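Novice: no FASTA, just this:
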């Protein structure tokens, strides 16, 4: 799990470098101004493109042939590595759906606002997690409710 999250963070960091530019959203401008929306739109599209590129590479490796390790320990290790890779790609497939949802919210003018409270999510949170749909407080309350439900 930590590896998949680290991979997700690395891909997001790469997307941020890819869009480059001197512009970074700031609290000094109007919240969700056109420039901020454009920044997040470009970031989300770059993030999605990088995920799809990595997925295509994994698919190509799978099509190149099965694991042909003569040693059973080497084969088991390779199969474990592939299992981790495929779980990471599945997680990223779900992430793409969240990215598409964020892009839709930008187009509809809902991006950057909490789906629970309607309050601004905040630039810091959106820069760290561009697919965020709730403020930190609303997310924490949601997670507490989930934990209580699981404990019952």
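Specialist: Good, I have the coordinates. Everything numeric here is computed off the predicted structure, so don't read it as measured data.

Novice: Only C-alpha atoms from now on, for both contacts and neighbour counts.
Specialist: Noted.

Novice: Surely residue 103 and residue 43 touch.
Specialist: No - with contacts counted by Cα atoms under 8 Å, residue 103 stays clear of residue 43, the gap being 10.0 Å.

Novice: which residues of the chain fall in helices?
Specialist: Ranges of helices within the chain are 2-19, 34-63, 72-108, 123-128, 136-151, based on DSSP state H.

Novice: Would you mind giving the ones you listed as a markdown table with distance to residue 116 and mean neighbour count added?
Specialist: What follows is the helices of the chain, written out as a markdown table (distance: least, Cα to Cα, whole Å; neighbours: other Cα atoms under 10 Å):
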| stretch | distance to residue 116 | mean neighbour count |
| --- | --- | --- |
| helix 2-19 | 25 | 15 |
| helix 34-63 | 20 | 17 |
| helix 72-108 | 14 | 15 |
| helix 123-128 | 16 | 16 |
| helix 136-151 | 7 | 12 |
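
Novice: hold the first one in mind and look at this next one:
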């Protein structure tokens, strides 16, 4: 659902603008606007992270497949079977965490394209350029992040 100027004014959350120019990305009052080079650095970092995470997931899936193959062997004692189960559970948990991080990185790239990168997903205020540069997948301003962590 696309926001209009009226819904933007009512909610305080800027409407998506299509592909954003660097100077259009949100910053806190007093911060310098995003330069094209800074925006491209953020995009490059996120793209590299997506590639790295996809490779990690493929590696983890291959490890789980190997553990499942090895686990189907009826040989070995209970301790060996238990160790294999622990390894398999660890690889599955690692893959799940990696998939979550991958989704966050892909969403950050989408927000860059939409022009909503750097805006808090809860309150719509700017997150802060320095925070976005330090943690490019951030989706919450510091106030909302602290509220979330207190829950």
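Specialist: Ah, there it is. Keep in mind that this is a model prediction, so the values were computed, not measured.

Novice: Tell me how they score on TM after superposing.
Specialist: The TM-score (TM-score structural alignment, normalised by the length of structure 2) is 0.66; 118 aligned residues with a Cα RMSD of 2.3 Å.

Novice: picking that back up, now tabulate the helices of structure 1 in TSV and tack on distance to residue 117 of structure 1.
Specialist: Converted to TSV, these look like this (distance: least, Cα to Cα, whole Å):
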stretch	distance to residue 117 of structure 1
helix 2-19	27
helix 34-63	20
helix 72-108	16
helix 123-128	16
helix 136-151	7
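
Novice: For residue 115 of structure 1, which of those is the nearest?
Specialist: Counting by Cα to Cα, residue 115 of structure 1 lies closest to helix 136-151 out of the helices of structure 1; the figure is 9.0 Å.

Novice: What's the match for residue 42 of structure 2 in structure 1?
Specialist: If you follow residue 42 of structure 2 across to structure 1 using TM-score structural alignment, you land on residue 40.

Novice: That match and residue 121 of structure 1: what is the separation?
Specialist: 13 Å (Cα to Cα, to the nearest Å).

Novice: Repeat that for residue 149 of structure 1.
Specialist: 25 Å.

Novice: picking that back up, what about the closest residue to the match of residue 42 of structure 2 other than its chain neighbours, how many neighbours?
Specialist: Nearest residue to residue 40 of structure 1, sequence neighbours excluded (Cα to Cα, 6 or more residues apart in numbering): residue 130, at 7.0 Å. Residue 130 of structure 1: 22 surrounding residues under other Cα atoms under 10 Å.

Novice: Map residue 130 of structure 1 onto structure 2.
Specialist: When structure 2 is aligned by TM-score structural alignment, residue 130 of structure 1 is paired with residue 136.

Novice: Having no further points to raise, I will conclude here.
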